[in-house]
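1. Dropping the sequence and predicted coords here.
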Amino acid sequence: MPNRPYTYYDLTISICSTCLRKVEAKIIFENENVYMVKTCMTHGREKILISTDIDYYKLCRDFIKPSEMPHRWNTPVKYGCPYDCGLCPDHEQHSCLTLLEITERCNLKCPICFAESSPHKGSFRSLEQIQFMLDSIVANEKEPDIIQVSGGEPTIHPQFFEILDRIKEKPVKHIMVNTNGLRIANDREFVKRLAEYKPGFEIYLQFDSFEGEALEELRGADLREVRQKAIDHLNEFNISTTLVVVLKKGLNDHEVGSIIQYGLKQTCVRGVTLQPIQSAGRLENFDPETDRLTLSEVRQLIIDQSGVFGEKDMVPVPCHPDSLAMGYAFKKDGKVTPLTGMVDKNILLEGERNTIVFEQDENIRNMIFTLFSLNHSPDSSSMALKDLLCCLPRVNLPGDIGYDNVFRVIIMQFQDAYNFDVRSVKKSCVHIAHPDGRIIPFDTYNLFYRDDKEKELMKIREEIMMGRESSKSF
């Protein structure tokens, strides 16, 4: 009998990239790649590259730990995933990180923007609105791991510091501010005041490229000088900073290693987060068929370019392994040592454990001895990695070794209409607070729930209900 030119691996539910209605999707292995093949009865067949590494794709299926639930649900199960967000009782993960958008307005108009923000869009949310959204996050999580203040550009909100004060009043473990860095670059006193919110405070700084042409294409402006001024101010006050790189294939993907090396040399930088462009929002000069990067491609770029992280050092994040990968390193006195590869997979999957013995390196063993232990006191000044990413074991760093010595690289791939996988999105742990109090996975928010998109979703919901009524007549 003749063989098909591929190996059938799995079956899942996806959506048509045109009409956003649910369709069956096959996962196949072909020519060393992983593809999703789906067919809409109206818009035809689609074949989407979802991974360039079959072994890593399979590894993600093994990197799963028991689901951690929120303390309450926000919506009932009525139409089926992804039309019930959220969070509905059918979702399989609480919020590791929740975005709190305080404005739709921005002082840039980036050609690539999932929120389609601009100087002329929307308004500043009131303190009352923001308080309601914040209360919803806390009600879901009790002690949220991370709240990321976002927008638009949050630093232009006229009540920005009042908002930070209100978050600080809540039992939030870590606050991030997602920013393009313009105000940080141009207002030293503003940065000085930001430093008052340490510890447990971090800047999530756009840092896409060292090349003016790439920045023009992604951000609409050559921001190289702005970025350096922002880093200078953040270094001065040693405010923990993550460099956030939006990656477009063939534009800035050759800079992954140089950005990581740059971050390692900065006092304030605790890591780099790499985000392949999600096909959502404003997308100028972007072809989803040619400009997309998969998580596996970005992972290989880190391995090939960073000079720090190898194959064993970039592993799936257990709470959402399909969309998140991580690598942790220890840096001190100019030396960088990757740590993730030293940790047995079962330690990450089983959660908190008492100790890990590092046998590979005498200095590492002496300096970090109980790196993933629980024996620090409430008064300890050392920061726990678990306070930044809840699926990691807790960290205790002895003596003068603290969060300043930790460097992390995260790949954060958001799903869109092309690579959407219901099986995977149920494990999404990066969520966003809706103004009406719902907590919605970031992947589905940009597809179905942002701005007026839910009006279109209502049509799909009506079709689902009509289909159910029709089935009753048989």
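-> That came in fine, so what should we check first?
2. CA only for contacts and neighbour counts going forward, please
-> Fine.
3. show me the contacts for residue 77.
-> With contact set as Cα atoms under 8 Å, 6 or more residues apart in numbering, residue 77 has these partners: 84, 88-90.
4. mind checking the SS state of it?
-> Three-state assignment for residue 77 (DSSP: H, G, I helix; E, B strand; the rest coil): coil.
5. Likewise for residue 288?
-> Taking three-state DSSP as the rule, one finds residue 288 in the coil state.
6. Excluding chain neighbours, give the residue nearest to it in space.
-> Spatial nearest neighbour of residue 288, chain neighbours left out: residue 279 (6.7 Å); criterion: Cα to Cα, 6 or more residues apart in numbering.
7. show me the contacts for the one you found.
-> When contacts are counted by Cα under 8 Å, 6+ apart, residue 279 touches 114, 288, 416-418.
8. same check, this time on residue 413
-> 275-278, 294-295, 323-324.
9. Just give me the closest of these to residue 268.
-> For these, the closest approach to residue 268 (Cα to Cα) belongs to residue 275, at 20.6 Å.
10. so how far is residue 323 from the closest one?
-> 10 Å (Cα to Cα, to the nearest Å).
11. How about residue 158?
-> The gap separating residue 158 from residue 323 is 35 Å, by Cα to Cα.
12. Those two: which has the busier surroundings?
-> Comparing residue 158 with residue 323 by neighbour count (other Cα atoms under 10 Å), the higher total belongs to residue 323, at 22 against 11.
13. try this one next to it:
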Amino acid sequence: MPNRPYIFYELTNSICSTCLRKVEAKVIFEDGKVYLVKHCLQHGREKVLISTDIDYYKKCRTFIKPSEMPYRWNTPIKYGCPYDCGLCPDHEQHSCLTLVEVTDQCNLACPICYAESSPKRQTYRSLETIEKMLDAIVANEREADIVQISGGEPTIHPQFFDILDLAKSKPIKHIMVNTNGLRIANDKKFVERLATYMPGFEIYLQFDSFEEKALLELRGVDLRDVRQKAIDNLNEYNISTTLVVTLKKGLNDHEIGNIIDYGLKQRAVRGVTFQPIQAAGRLEAYQPETDRLTLSEVREGIIQQSGVFSEKDIIPVPCHPDCLAMGYALKMDGKVIPLTGMMDPNVLLEGERNTIVFEQDESLKGRVFDLFSLNQTPQSSAIQLKDLLCCLPKVAPTENIGYENVFRVIIMQFLDAYDFDVRSVKKSCVHIAHPDGRIIPFDTFNLFYRDDKEKRLNEIRAEMEGTSNGSVGTKS
């Protein structure tokens, strides 16, 4: 009998990339890759590349820990995921990181901006509204792991430091500022004041490329000098910094190793986060079967280009393994020692609140290794690291180890209308605070809840209501 040219692996739900209605989807293995295949009654078949590594894809399916829930829900279950955000009781993960967007205005007009921010948009959220958003996060989490002040460009908000003071007054472990770095590069007094918010404070600095062509395509302007000035100022004040790299296939993915190497040499840089480009906002449509840059390709780029991390060092993050991968290293005396591969990955599944415990010494098993957590603080990581150094080969204990010796590499993939997987989005742990008090997964927010996009969502809900009443919706 004739055989299919692929292996059918599992069934899930997705959405049509055109009309955003929910559709059934198959996950298949074909030619060494993983694809999502779906069919919309009105808009036909779609085939989407979701991984180039079948073995790693399977590993993510088993690298799952019990779901950790928020302390309250924000919306009821009525229409089903993803039409009830959020967080509704059907979601399977609390907020590891929550964004608070304080303005829609930006001093750049990046072609790839998912939020469609620009200098033309003049909207600023009031301090009162921002406090309500922070309070909603705290009500969900009691003590929030990470809150990221974002935008638009948050540093141009007229009450920027009032916002930081407000966030610092709340029970939040770690505060980040998501920025393009223009003000940091050009205003030394501003950077000096930022340093007063340490510890438990970090700059999430846009850092996409060393090449003019890539920056022009991604950001619309050559930012190489701006980036270097920003790094110089952050280094001077030793303000903890993560370099955030938006990667586009065939454009800047060959720079992964160079960016890691650069980050390792900077006093203030604690790591690099790589984000494969998401089809949202102003980004032009592309061919989902061939043009997507997947998490597995970024992982392979880190392994092949960095010279630091091996395959065993870049592993799934248990809270959302489909979309998050991580690797950690120790910087000491000019040497870089990868740490993640030294432990049994199964131990990562035993910790609480996304912490990782160390397994090499039985007496340390079960002790929280806060150093490896996305929600670590400088104080906790320094204490735990000094306790555990005796267990690491080729590392001598020292009193001078602290947060600045930690270097982390994160791959953070966001779902869009092409690769949307309801099974996966239920585990999303990167969320956005809505001004009305909802906490919404980042992936669904950009598709259904940003600006006027909820109009289309309401049309879909109305169709579902009509279907439940015996009629069939026909809107497209």
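-> In hand now; what should we look at? What you see is a predicted model; the values in this text were computed from it and never measured.
14. if you look at the contacts of residue 413 of structure 1, which of them are in strands?
-> The strands, defined by DSSP state E, take in 275-276, 324 from these.
15. Can you convert the residues you listed into CSV and add a column each for neighbour count and distance to residue 467 of structure 1?
-> Conversion of those to CSV gives the following (neighbours: other Cα atoms under 10 Å; distance: Cα to Cα, whole Å):
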residue, neighbour count, distance to residue 467 of structure 1
275, 22, 38
276, 23, 37
324, 22, 36
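16. Rebuild those as TSV, extending it with distance to residue 442 of structure 1.
-> Below are those laid out as TSV (distance: Cα to Cα, whole Å):
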residue	distance to residue 442 of structure 1
275	13
276	14
324	13
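17. Can you tell me which of those residues comes closest to residue 41 of structure 1?
-> Once Cα to Cα is applied, the member of these that ends up nearest residue 41 of structure 1 is residue 276, at 29.4 Å.
18. Help me confirm that that closest one comes into contact with residue 247.
-> Yes: at 4.6 Å, residue 276 of structure 1 counts as touching residue 247 under the criterion of Cα atoms under 8 Å.
19. Show me the common contact partners of the two, please.
-> Contacts common to residue 276 of structure 1 and residue 247, judged by Cα under 8 Å, 6+ apart, are residue 293.
20. which of the contacts of residue 77 of structure 1 tops the neighbour count?
-> Among these, residue 88 has the most neighbours (other Cα under 10 Å), with 23 neighbours.
21. Counterpart of that one over in structure 2?
-> The equivalent of residue 88 of structure 1 in structure 2 is residue 88 (alignment by TM-score structural alignment).
22. which element is its match on?
-> Counting by DSSP states H and E, no helix or strand carries residue 88 of structure 2.
23. got the contact list for the residue nearest the centre of structure 2?
-> Residue closest to the average C-alpha location in structure 2 (Cα atoms, centre = their mean): residue 412, at 4.0 Å. Contacts for residue 412 of structure 2 (Cα under 8 Å, 6+ apart) come out as 273-276, 295, 323-325.
24. Aligned against structure 1, show me the partner of it.
-> Residue 412 of structure 2 maps onto residue 412 in structure 1, by TM-score structural alignment.
25. what about residue 13 of structure 1, which SS state?
-> Of the three states, residue 13 of structure 1 takes strand under three-state DSSP.
26. same deal with residue 463 of structure 2?
-> Three-state assignment for residue 463 of structure 2 (three-state DSSP): helix.
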